[in-house]
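[1] predicted coordinates and the sequence they were generated for:
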Amino acid sequence: MEKKNLFGVCPYVTSQKVLTGKWSIYIMYLLAKGPIRFNELQRQMPEEMTHTTLSRQLKTLEEEGLINRIEYAQIPPKVEYSLSEIGEKFKIVLDALEIWGNEYIECMKSKKK
């Protein structure tokens, strides 16, 4: 039986493939607040996030068209990241994830009691 390639066909498979990476959703959340420079973004990430990992994740999100990377021609170099037009549309998903995530946290807390 031949496996189907559902990328670009199924919205769930497409979304999952585009948002691969452990930190992609959290990065999108931080960028939803507005443009941010690399170092500030790294400061807001969890401690285990390395410079290389963040750089790789940002490059992937940029390649997928979800974020913009703007490099300013100045010294010292300045690079800002922001959500792209399609990335901006992800804000409603982030809002829904926040609601569900908070409900799940409450559910976990109630099970511990």
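    Done, it's in.
[2] from here on, just use CA atoms for contacts and neighbour counts.
    Fine.
[3] which other residues reach the host helix or strand of L58?
    L58 is part of helix 51-63, with elements assigned from DSSP states H and E. Under the contact criterion C-alpha atoms under 8 Å, 6 or more residues apart in numbering, helix 51-63 has outside partners 18-19, 21, 23-24, 42, 67-69.
[4] report the buried members of those residues.
    18-19, 23-24, 42, 67-69 (16 or more other C-alpha atoms under 10 Å).
[5] thought I36 was touching L83?
    No. Judged on C-alpha atoms under 8 Å, I36 makes no contact with L83 at a distance of 9.9 Å.
[6] and the comparison structure, right after this:
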Amino acid sequence: MPYRRKRPALDPCPVETVLAIVAGKWKVRVLYLLSLDELSFGELRNSIGGVRQQVLSSLLRDLIADGAIWHRKESPERSTYGLTAKGRELVALLTPIAAWGIHLLAEQGATWQPPAPQRRSPVREAGVRQ
């Protein structure tokens, strides 16, 4: 049986529907990283310092159930994730919010640099020890 998210039994609100997809500590960052490239579970975990494996697994399941990302199991040890068309639309909606946030940070004297995906070296992925 496919994983399905539970929805609150409230009157539907369009804005709350979208916010429910991105609500959570790491979801927006995962969407941002996947907007740059397809990434494995390990690459996502390494790119988001401090996220527990169980938490990342749960939020990836939520984003898959919401149709924002896809999942491909390449081997028992490697899974790859990427944005769906709906996920790309969602990232496009978040882009003006990010621009406004960068402006607010600048007003506070802070700077922001986007996190770069932490990729494994090609030699290591090929199974050769360094």
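    Cool, the structure landed. Being a predicted model, the structure only gives us computed values, none of them experimental.
[7] one step back: between the contacts of helix 51-63 of the first structure, which is closest to S110 of the first structure?
    Distance to S110 of the first structure across the contacts of helix 51-63 of the first structure (C-alpha to C-alpha) is lowest for W23, with 27.3 Å.
[8] that closest one maps to what in the second structure?
    Aligned counterpart of W23 of the first structure in the second structure: W26 (TM-score structural alignment).
[9] check N68 of the first structure too.
    With TM-score structural alignment as the criterion, N68 of the first structure matches W70.
[10] could you check how far its match is from L105 of the second structure?
    W70 of the second structure is 32 Å from L105 of the second structure, where distance means C-alpha to C-alpha, to the nearest Å.
[11] what's the following helix or strand after the helix holding L58 of the first structure?
    Helix 51-63 of the first structure is succeeded, C-terminally, by strand 67-72 (DSSP H and E).
[12] give me the helices and strands touching the following helix or strand past that next one, please.
    Counting by DSSP H and E, the next helix or strand C-terminal to strand 67-72 of the first structure is strand 78-83. The elements that strand 78-83 of the first structure packs onto, with contact taken as 3 or more C-alpha pairs under 8 Å, 6 or more residues apart in numbering; DSSP states H and E, are helix 24-31, strand 36-37, helix 38-44, strand 67-72.
[13] these: which one's closest to G101 of the first structure?
    Of those, nearest to G101 of the first structure by C-alpha to C-alpha is helix 24-31, at 12.5 Å.
[14] what's near enough to touch the spatially most central residue of the second structure?
    Nearest residue to the geometric centre of the second structure (C-alpha atoms, centre = their mean): V30, 1.7 Å. Taking C-alpha under 8 Å, 6+ apart, we find V30 of the second structure in contact with L44.
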